[in-house]
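Asks: got a structure for you, letters missing:
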């Protein structure tokens, strides 16, 4: 087995079987090695310096750097430069809250409230929660923070009839999961989750503070209690460059 086919990175290191590699990709591979040498938080050399280092045009360097920014390996700071990004945060696909998931990684969770209101259920919300159109739901929308950095946007719908005091007892700066289980006595029996990639709407991109062209991870979840009745529908949008999901099988 030759070195280029050794297991340890992307399959065959991303090299096509015909062996011809786009120039920008060769630069990208070289940048990944450089990122490993520089370490988290280090500034990347300028496009001119990288062009000289890899003997390519600045446009080629820019394409390679742009891909690494989209993948979360590099981060651009307006008016400052490009820096080596830290590792992605990992959110478990399990019945644990956003708060628990981050605290387990030594990261400080936080939230900024956008809206907390009663609405009439309609469309997919009504269908997922088995409500008649017009029945009331409590809607809570919050920007999700990790060590003060905006990383996502969460929109939660709960069956209002099951939680008549929720708006009175819930602190939007805290964990909704903790409020439901500890204050309102909810026992989660299960949930159905679906994850897909999307682009943020202009409103979502503004709230999260990200480029609308940046791929996002969208998580849909419907949760139910021991009686099998759904009570919660969650739509969570996360920055694909800062968050990854993980689950354990077995």
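Replies: Arrived safely, thanks for sending. Quick caveat: nothing in here was measured; it's all calculated off a predicted structure.

Asks: use CA for all of it now, contacts and neighbours both
Replies: OK.

Asks: for residue 162, give its distance to residue 232.
Replies: According to CA to CA, to the nearest Å, residue 162 and residue 232 sit 10 Å apart.

Asks: just the strands in this structure please.
Replies: Secondary structure of the chain (DSSP state E): strands located at 74-77, 81-84, 89-92, 109-120, 136-146, 149-159, 188-199, 215-225, 230-239, 243-246.

Asks: closest to residue 48 out of these?
Replies: The closest of the strands of the chain to residue 48 is strand 81-84. By CA to CA, the value is 12.9 Å.

Asks: for the closest one, name the packing helices and strands.
Replies: Packing partners of strand 81-84 (3 or more CA pairs under 8 Å, 6 or more residues apart in numbering; DSSP states H and E): strand 74-77.

Asks: pick out whichever of residue 162 and residue 232 has more residues nearby.
Replies: In this view residue 162 and residue 232 are compared by other CA atoms under 10 Å, and residue 232 has more residues nearby, 22 against 12.

Asks: how far away is the closest residue to that one other than its chain neighbours from residue 144?
Replies: Spatial nearest neighbour of residue 232, excluding adjacent residues (CA to CA, 6 or more residues apart in numbering): residue 158 at 4.6 Å. According to CA to CA, residue 158 and residue 144 sit 18 Å apart.

Asks: what's in contact with stretch 153-168?
Replies: 116, 118, 125, 129, 136-144, 184, 204, 207-208, 231-238 (CA atoms under 8 Å, 6 or more residues apart in numbering).

Asks: what subset of these is buried?
Replies: In terms of neighbour count (16 or more other CA atoms under 10 Å), the buried residues within the contacts of stretch 153-168 are 116, 118, 125, 129, 136-144, 204, 207-208, 231-238.

Asks: putting a second one here so we can go through both:
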């Protein structure tokens, strides 16, 4: 026998679709349903404290934050961990201190030195490796030379006000720059040297992705193995379309951001 139309349906009525969260709530990190996680609320409160602290000022201890906000030290530790990944705080000795603003590097054919100086910081480079190697298949293709042809490999730490912020490897053809190893001071700008040698940079292909540093890179840069890094690979060419350099540069994700100027199609 069929059920009477007045009998309740054996299937529950569908739940109404949740209304979209207000834009302000979304910006504040509130999920679609419910309140944000406790660590995120603490993170926002500590972030507000950071706005009042000067660069390099030590933060209150985890215990002090836990007592102030009525949460566990584990919750405070997770909040500070995320703020460190975002570059808002950093380690200094045994303390956690307020970090300064990130270095903003434009995606242009300007050197690292020029970009840092424009922001009122003091650029520096520390030589790690200056050697001659044979080109592997990837380098040979990038520099348009034969596999095994001699290549200069220049690896340097990138500094900003003596702070280690990145690691850069540059590869150049020995046949094109035979005097580079004898005449170039590796603590100075390579782009300035090459321009002084008559090189005119015209264009480049560049790829940027997020990676984790290798154990060797972690040791050289002095960062955490869990800290996201920005990896940039670039091939730069001159006005004749000939490759000048292949570059692999690793930047600390908590200390760097990149900008680009975009124009619309005609």
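Replies: The structure has been received and is ready for your questions. Not measured: the values here are computed from a predicted model.

Asks: residue in the second structure paired with the residue nearest to residue 232 of the first structure?
Replies: Using TM-score structural alignment, the partner of residue 158 of the first structure in the second structure is residue 172.

Asks: number of nearby residues for its match?
Replies: 23.

Asks: residues contacting the aligned partner of residue 236 of the first structure in the second structure?
Replies: Under the alignment (TM-score structural alignment), residue 236 of the first structure pairs with residue 249 in the second structure. Residues near residue 249 of the second structure by CA under 8 Å, 6+ apart: 166, 167, 168, 169, 231, 232, 233.

Asks: if you rank those residues by neighbours, which is first?
Replies: Neighbour counts for these peak at residue 166, which has 26 neighbours (criterion: other CA under 10 Å).

Asks: ok, and the closest non-adjacent residue to that residue?
Replies: Leaving aside its chain neighbours, residue 166 of the second structure sits nearest to residue 251 (4.3 Å; criterion: CA to CA, 6+ apart).

Asks: make sure the one you found is actually in contact with residue 164.
Replies: No. Look at residue 251 of the second structure against residue 164 with CA atoms under 8 Å: they stay out of range, at 9.5 Å.

Asks: please tell me how far the residue nearest to residue 232 of the first structure sits from residue 83 of the first structure.
Replies: 41 Å.

Asks: what do you get for residue 69 of the first structure?
Replies: Distance from residue 69 of the first structure to residue 83 of the first structure, by CA to CA: 9 Å.

Asks: now do the shared contacts for the two.
Replies: Counting by CA under 8 Å, 6+ apart, the shared contacts of residue 69 of the first structure and residue 83 are 75, 76.

Asks: the longest helix along the first structure: which residues count as buried?
Replies: Criterion DSSP state H: the longest helix present in the first structure is helix 23-38. Using 16+ other CA under 10 Å as the test for burial, helix 23-38 of the first structure gives 24, 25, 27, 28, 31, 32, 35.

Asks: possible to save the residues you listed as JSON lines with distance to residue 197 of the first structure?
Replies: Formatted as JSON lines, those follow (distance: CA to CA, whole Å):
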{"residue": "24", "distance to residue 197 of the first structure": "25"}
{"residue": "25", "distance to residue 197 of the first structure": "23"}
{"residue": "27", "distance to residue 197 of the first structure": "26"}
{"residue": "28", "distance to residue 197 of the first structure": "23"}
{"residue": "31", "distance to residue 197 of the first structure": "26"}
{"residue": "32", "distance to residue 197 of the first structure": "24"}
{"residue": "35", "distance to residue 197 of the first structure": "26"}
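
Asks: give me the contact list for stretch 125-141 of the first structure.
Replies: By CA under 8 Å, 6+ apart, the residues outside stretch 125-141 of the first structure that reach it are 113-123, 153-161, 222, 229-233.

Asks: how about 7 Å then?
Replies: Stretch 125-141 of the first structure is contacted from outside by 113-122, 154-160, 230-232, using CA atoms under 7 Å, 6 or more residues apart in numbering.

Asks: which one is the counterpart of residue 90 of the first structure in the second structure nearest to, not counting chain neighbours?
Replies: Aligned counterpart of residue 90 of the first structure in the second structure: residue 104 (TM-score structural alignment). Leaving aside its chain neighbours, residue 104 of the second structure sits nearest to residue 257 (5.0 Å; criterion: CA to CA, 6+ apart).

Asks: which ones are touching the one you found?
Replies: 102, 103, 104, 105.

Asks: residue 254 of the second structure versus the second one, what's the distance?
Replies: Distance from residue 103 of the second structure to residue 254 of the second structure, counting by CA to CA: 9 Å.

Asks: quick one, which of these two is more surrounded?
Replies: Between residue 103 of the second structure and residue 254, counting by other CA under 10 Å, residue 254 is the more crowded of the two (23 against 17).

Asks: that one reaches residue 86, doesn't it?
Replies: Yes. With contact defined as CA atoms under 7 Å, residue 254 of the second structure counts as touching residue 86 (5.4 Å).

Asks: just to revisit the earlier point, quick check: the nearest residue to the match of residue 236 of the first structure once chain neighbours are set aside vs residue 137 of the second structure, distance?
Replies: Of all residues not flanking residue 249 of the second structure in the chain, residue 168 sits nearest, at 4.2 Å (CA to CA, 6+ apart). Separation of residue 168 of the second structure from residue 137 of the second structure (CA to CA): 20 Å.

Asks: now swap in residue 150 of the second structure and tell me
Replies: Taking CA to CA, one finds residue 150 of the second structure at 13 Å from residue 137 of the second structure.
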